[in-house]
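Colleague: sequence-free structure coming up:
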């Protein structure tokens, strides 16, 4: 295996964003005197994009299109204003990115977060590293586990899928790796457990960022 590039998931993999997500959605719920959720619950809600997050957060009686669309719009508004308040890189990620840049390993990001929010977070958190390509969910790309965004990254980096590793914290990420023909590596510091990662095709599972270098 000769890995020349890595496509990273963002939330739960590079960025610890759960507090900003939870705070924003809870604000939307509090504005309507609805029950809020704790951090651990939100970890089970994320991974499939903000539409799924909002739907999972609302009481079932308010998941109709009439109520849902208004809550989605409000969540996007609140989260956009607060998406980098508490969000930070996970421990060891900065050093990992230093090492990857030093070794000439190309880096890209493909997230199910809305594209404009993905771009905003990456611009702040990853400003010091050379990131070849960044894409989030939107009109230009289908959501993971569709491999479209991963394959766009491969093309941008002038690499074949077999030369790329896809690194993420969820089963959706591992399915994406498989669908794109990339080497899937699951991380345990994010929002999902080893069982989910293995069940969805993870080739390797790591518990610390530095371990990724052992698989390149």
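Modeller: Good, I have the coordinates. Just so it is clear, the structure is predicted and the values come from calculations on it, not from any experiment. Numbering: from 1, shown residues only.
Colleague: when you work out contacts or count neighbours from here on, use the C-alpha atoms and nothing else.
Modeller: Will do.
Colleague: determine the longest helix present in the protein.
Modeller: Longest helix in the chain by number of residues (criterion: DSSP state H): helix 65-82.
Colleague: second structure for comparison follows:
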């Protein structure tokens, strides 16, 4: 069994609990353009995952650019109020880093806000590579961002995992030829990604740590 030497993480919904922030940002904008149509966080759950361009263009192509602008303004203004790190994330990142595993963040989030979020949560130091919007031209599920991260880390596909909470993360992993691991601690369920056949699923960050330890010990628990 090939040892896991590189782990790529999504940010929103994987390392950071930003589900309410994302939902409230969508509701803020959509209430203006579609009054009364979207009223609960559950009503915009499907928008958590695809890029802003994809979501807003599908709703109103003519106003998509302005809606993205308003979304980002609200999201940035309320960012620190809503964002939290998921349980055990700092501890497991520190453990993986100490074990010599190369770590990267691969997100569609705007690079400046992504870096701020990592710093705000005090986990910035664990990552060798941080990729956000602007570092690549094609978003997940296109594997471009994963390929760029692996190139910068001089990583082998066979020894790389991609960790994420959305179908886009798992499909991107599959298309990049790496092991896609789905996390069940966010707002999407296994049913949402089952058709993409994730390599593994984990319920907690500690489960992920144990998975990597097991892989690197040849499958022994």
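Modeller: In hand now; what should we look at? The shown structure was predicted, so the numbers you read here are calculated from the model rather than taken from an experiment.
Colleague: can you list contacts of the longest helix of structure 1?
Modeller: With contacts defined as C-alpha atoms under 8 Å, 6 or more residues apart in numbering, helix 65-82 of structure 1 is touched by 20, 21, 24, 25, 27, 28, 50, 51, 54, 55, 62, 117.
Colleague: any idea how far the fourth one lies from residue 114 of structure 1?
Modeller: Right, the one you point to is residue 25 of structure 1. Distance, residue 25 of structure 1 to residue 114 of structure 1, using C-alpha to C-alpha, to the nearest Å: 15 Å.
Colleague: now swap in residue 199 of structure 1 and tell me
Modeller: Residue 199 of structure 1 is 26 Å from residue 114 of structure 1, where distance means C-alpha to C-alpha.
Colleague: between the two, who's got more neighbours?
Modeller: The residue with more neighbours, out of residue 199 of structure 1 and residue 114, is residue 114; 19 against 11, by other C-alpha atoms under 10 Å.
Colleague: trace the more buried one over to structure 2, please.
Modeller: Taking TM-score structural alignment, residue 114 of structure 1 has residue 110 as its aligned residue in structure 2.
Colleague: residues contacting its match?
Modeller: Residues near residue 110 of structure 2 by C-alpha under 8 Å, 6+ apart: 132, 133, 134.
Colleague: what about 6 Å?
Modeller: If a contact means C-alpha atoms under 6 Å, 6 or more residues apart in numbering, then residue 110 of structure 2 has 132, 133 as its contacts.
Colleague: and residue 84 of structure 2, by the same measure?
Modeller: 16, 17.
Colleague: which residue in structure 1 aligns with it?
Modeller: In structure 1, residue 84 of structure 2 lands on residue 88 (TM-score structural alignment).
Colleague: and the residue of structure 1 most remote from its centre, helix, strand or coil?
Modeller: In structure 1, counting by C-alpha atoms, centre = their mean, residue 33 sits farthest out from the average C-alpha position, at 29.5 Å. Three-state assignment for residue 33 of structure 1 (DSSP: H, G, I helix; E, B strand; the rest coil): coil.
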